[in-house]
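>>> The following block contains a protein sequence and its predicted model.
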Amino acid sequence: MQDPALRRSRTPTELQGLPRPGRCLVMGILNATPDSFSDGGLYADHRSAIDRGLQLAAQGADIVDVGGESTRPGARPVGLEEELARTIPVVRELARAGVCTSIDTMHAPVARAAVEAGARLVNDISGGLADPAMASTVAAADVPYVAMHWRAPSLEMDRHADYGDVVSDVNAELTCRLRQLTDQGVDPTRILLDPGLGFAKRPERDWTLLAHLGSLRQLGFPLLVGASRKRFIGAALASGGAGEVPPRGRDMATAAVCALAAVGGAFCVRVHDVRAGLDAVCMAAAYLEHCDRGRQPVGAGRELRP
């Protein structure tokens, strides 16, 4: 349940600067990196990255999320100057073109520079744990902030994948993180949470979290769900008889997961294939709208079951 000290009434206007289409938002992934797990190197130069961001927006992305450091399992960190060089020119040009842009970073200087360049949201996979200055930075910037459940850097995350009850553990760890963030000045009405699918979690744990989004929603914060092309999707396809499917072949399955997440109450899904993701959340919105009035829809308090 939500920590009483963090309890605040919330309205869509409190996430100022983000679109409000009346359905789950779709965040398009833009990896301005040479080494991301499924599309590394495709958009490593500024021109191709900017063109890709404009394409994602034209395909219907509500937000384009620009990242300059791969966070796949085993990825090595990049230097601060390199991350700035990869991302800030891209953020600036997309913002100038009117694209709602976010910055995917764990580093306060990158977050600060991106907001100054026009980013409307900071998406931090570490939830402020990787850089102690992040909380004060986003508090001063006064922009929406995604805090993901995170236990360790990419090189170490797979060694931290043990849980008792993964839903209870993630809830408890996010609650602790929320209190630390708000104690450092982050406005709770600006915070979104991400359960961190695939980060220090084995595939069966990812499915359990997805099936219990309602429990995570009881913390009282909008949820961002990032499942696109991840290992747990590939594992499910393999066990279902589809064989080994490489990351870029998992977009249809990702869309199915996006629909499940949207029905489960996700505020936003983060995807590589925007068109498929948008179709998925539109179907989820239509389903929820047409649930029998006399029955409680899945996602409105009842848990999804895998």
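Looks like it arrived, so ask away.
>>> drop to CA atoms for contacts and neighbour counts, all remaining ones
OK.
>>> which residues in this structure form strands?
With DSSP state E as the criterion, the chain has strands at 25-31, 63-67, 101-104, 121-124, 145-148, 191-194, 224-226, 268-271.
>>> For the ones you listed, give me JSON lines that also has mean neighbour count and distance to Pro4.
Output for the strands of the chain, formatted as JSON lines (neighbours: other C-alpha atoms under 10 Å; distance: least, C-alpha to C-alpha, whole Å):
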{"stretch": "strand 25-31", "mean neighbour count": "28", "distance to Pro4": "27"}
{"stretch": "strand 63-67", "mean neighbour count": "28", "distance to Pro4": "31"}
{"stretch": "strand 101-104", "mean neighbour count": "29", "distance to Pro4": "30"}
{"stretch": "strand 121-124", "mean neighbour count": "28", "distance to Pro4": "24"}
{"stretch": "strand 145-148", "mean neighbour count": "26", "distance to Pro4": "19"}
{"stretch": "strand 191-194", "mean neighbour count": "24", "distance to Pro4": "16"}
{"stretch": "strand 224-226", "mean neighbour count": "26", "distance to Pro4": "22"}
{"stretch": "strand 268-271", "mean neighbour count": "25", "distance to Pro4": "25"}
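>>> need those in CSV with distance to Leu288, can you?
As requested, the strands of the chain are exported to CSV (distance: least, C-alpha to C-alpha, whole Å):
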stretch, distance to Leu288
strand 25-31, 15
strand 63-67, 23
strand 101-104, 28
strand 121-124, 27
strand 145-148, 25
strand 191-194, 22
strand 224-226, 18
strand 268-271, 16
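>>> measure Glu204 to Gly234 for me?
Look at Glu204 and Gly234: by C-alpha to C-alpha, to the nearest Å, they are 12 Å apart.
>>> swap that for Gly277, sorry
Taking C-alpha to C-alpha, one finds Gly277 at 17 Å from Gly234.
>>> These two: which has the busier surroundings?
Gly277 (30 against 22; other C-alpha atoms under 10 Å).
>>> got another, please set it beside the one above:
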Amino acid sequence: MYLRPVRFVDTPVGLPDGGALRLAGGMLWFAAYEVTDRAGLRMTVPVERFDDWVATSPPDRADRARQLHRRITAPRPSLTVGERVLRFDQPQVMAILNVTPDSFSDGGAHVGDPAGAAAAGVAMAAAGAALIDLGGESTRPGAATVWEGDEIARVVPVAERLAAAGVAVSVDTRKAAVMEAALAAGAHVVNDVAALAYDPRALGVVAASGCPVVLMHSPAPAQGPHAGDGYGDPLLDVFDWLEARVETVVAGGVDRAKIVVDPGIGFGKALSDNLALVNGLALFHGLGCPVSLGASRKRIIGALSNEAPADQRLGGSVALALAGVDRGAQIVRVHDVAETVQAIRVWRGLRDAALVAR
């Protein structure tokens, strides 16, 4: 069974007592749950009637509903990233910094130039990015696997410079050796498109380091980020996969409070799957972890805008980022930092004003 927060409201003020609940300790309030299951159940339960509905449900369904409810409404703990604290009571921007020759959008921009790459990362942090996501291997469809030694040589000099400048850094990699090298160089977070399921040592490295980790969904991570053979229900299938993966990673020694989840927009998914995941993103708060959305400049935008090339997808990227924060995403991973930060600041201003309106 699944609970998805719906009927978002500007403010709980003026509603009956208990008529709206705060989503994950953030800036959104919701007034109902959409309840679904694999057998075709679909109903809406107002939150003020939730306890009564649970009380009349079978014991196993009631226990599951209470578990999801606790996860959805619990504030997300902050993450310590170096000298900074990443709070999730408001949306945060993760900036993409690739040091690859072949990434789909910005490949080649910083190859062989660690100082220039680090300067670009510092500029993105100054523009409002809370975290710089540093990647040395392209994950675009058809990209060749990079030898870990080459990947380390690409990311370590940049990570060292960024850390020395006081910038919070995540390393975007599937490989344990790269994780180790980047963390030793000053990176603070691991962001793995394979959810620690590609490299057999990856889970142990993250657990031993105690660092936060982003677990992204892809259908068959051991085969590559774009493998897989489709979905019965993309939203529920991805939720189930991430829920199982979170439990495995916790059992492997990673603190649940340090796990972020990402539904993996564009990874082994058709356009319809991606749209369903964005529209239903609030469901993933039932995992009890901060939710990250990475849709910047992706194929979903080109498919909906006359095949606009990657460098002409700013409007769509900002639209998807705002769609994410409107559904409670705590992190949006983007190329266009200044524009996205500005959009989120305006969004936040509107939320603040709605909460104090009379």
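Yep, that arrived. Just so we're clear, the structure is a prediction, and the values are computed from it rather than from any experiment.
>>> re the thing from before, mind checking which of the strands of structure 1 is nearest Asp45 of structure 1?
strand 25-31 (10.5 Å; C-alpha to C-alpha).
>>> Please, where are all the helices along structure 1?
Using DSSP state H, the helices of structure 1 run over 46-58, 80-96, 108-117, 134-141, 166-183, 203-211, 213-217, 231-237, 251-263, 274-289.
>>> and those as TSV, adding distance to Ala32 of structure 1?
Shown next, in TSV, are those (distance: least, C-alpha to C-alpha, whole Å):
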stretch	distance to Ala32 of structure 1
helix 46-58	6
helix 80-96	6
helix 108-117	14
helix 134-141	21
helix 166-183	28
helix 203-211	26
helix 213-217	30
helix 231-237	21
helix 251-263	20
helix 274-289	17
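>>> wait, which of these is closest to Arg72 of structure 1?
Nearest to Arg72 of structure 1, of all the helices of structure 1, is helix 231-237, at 10.3 Å by C-alpha to C-alpha.
>>> And the closest one against structure 2, how far off on average?
In the superposition with structure 2, the average deviation recorded for helix 231-237 of structure 1 is 0.9 Å (mean C-alpha distance after the TM-score superposition for structure 1).
>>> Would you mind pulling up the elements that that helix packs against?
If contacts are counted by 3 or more C-alpha pairs under 8 Å, 6 or more residues apart in numbering; DSSP states H and E, helix 231-237 of structure 1 sits against helix 203-211, helix 251-263.
>>> deepest of those, which one?
The highest average neighbour count among those, using mean count of other C-alpha atoms under 10 Å, belongs to helix 251-263 at a mean of 23.
>>> Give me the angle between that helix and helix 274-289.
30 degrees (axes from the mean of the first three to the mean of the last three C-alpha atoms, to 10 degrees).
>>> so helix 251-263 of structure 1 aligns onto which residues of structure 2?
Per TM-score structural alignment, the counterpart of helix 251-263 of structure 1 in structure 2 is residues 314-326.
>>> ditto for stretch 207-225 of structure 1
Stretch 207-225 of structure 1 maps onto residues 275-293 of structure 2, going by TM-score structural alignment.
>>> I'd like the distance from the matching stretch to the chain centre, please.
Taking the mean of its C-alpha atoms, stretch 275-293 of structure 2 sits 8 Å from the chain's own mean (C-alpha atoms, centre = their mean, to the nearest Å).
>>> And that stretch, end to end?
12 Å.
>>> what's the distance between Ala197 of structure 2 and Ala176 of structure 2?
Between Ala197 of structure 2 and Ala176 of structure 2 the computed distance is 11 Å (C-alpha to C-alpha).
>>> for Arg87 of structure 2, same thing?
Separation of Arg87 of structure 2 from Ala176 of structure 2 (C-alpha to C-alpha): 27 Å.
>>> more neighbours, the two?
Taking neighbours as other C-alpha under 10 Å, Arg87 of structure 2 and Ala176 compare with Ala176 leading, 21 against 16.
>>> Show me what that one aligns to in structure 1.
Checking TM-score structural alignment: Ala176 of structure 2 goes with Ala108.
>>> tell me, how many neighbours does the closest residue to its match other than its chain neighbours end up with?
In this structure, Ala108 of structure 1 finds its nearest non-sequential neighbour in Met134, 4.6 Å apart by C-alpha to C-alpha, 6 or more residues apart in numbering. For Met134 of structure 1, the count of nearby residues is 27 (other C-alpha under 10 Å).
>>> these two touch, right, Met134 of structure 1 and Val110?
No - contact criterion C-alpha atoms under 8 Å: Met134 of structure 1 and Val110 do not qualify, at 9.7 Å.
>>> So for Leu155 of structure 1, which of the helices of structure 1 sits nearest?
helix 231-237 (16.1 Å).
>>> Give me the contacts around the closest one.
With C-alpha atoms under 8 Å, 6 or more residues apart in numbering as the test, helix 231-237 of structure 1 has contacts from 198, 202-204, 206-207, 227, 243-247, 250, 253-254.
>>> Please identify the buried residues of that helix?
231-237 (16 or more other C-alpha atoms under 10 Å).
>>> Any chance of TSV for the residues you listed, columns distance to His290 of structure 1?
Shown next, in TSV, are the buried residues of helix 231-237 of structure 1 (distance: C-alpha to C-alpha, whole Å):
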residue	distance to His290 of structure 1
Arg231	33
Phe232	30
Ile233	28
Gly234	31
Ala235	32
Ala236	29
Leu237	30
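>>> Out of those, which comes closest to Cys282 of structure 1?
Nearest member of the buried residues of helix 231-237 of structure 1 to Cys282 of structure 1, counting by C-alpha to C-alpha, is Ile233, at 21.0 Å.
>>> Might you report the residue contacts of the residue nearest the centre of structure 2?
Residue closest to the average C-alpha location in structure 2 (C-alpha atoms, centre = their mean): Ser292, at 1.3 Å. Residues near Ser292 of structure 2 by C-alpha under 8 Å, 6+ apart: 214, 260-263, 329-333.
>>> 6 Å - rerun?
261-262, 329, 331-332 (C-alpha atoms under 6 Å, 6 or more residues apart in numbering).
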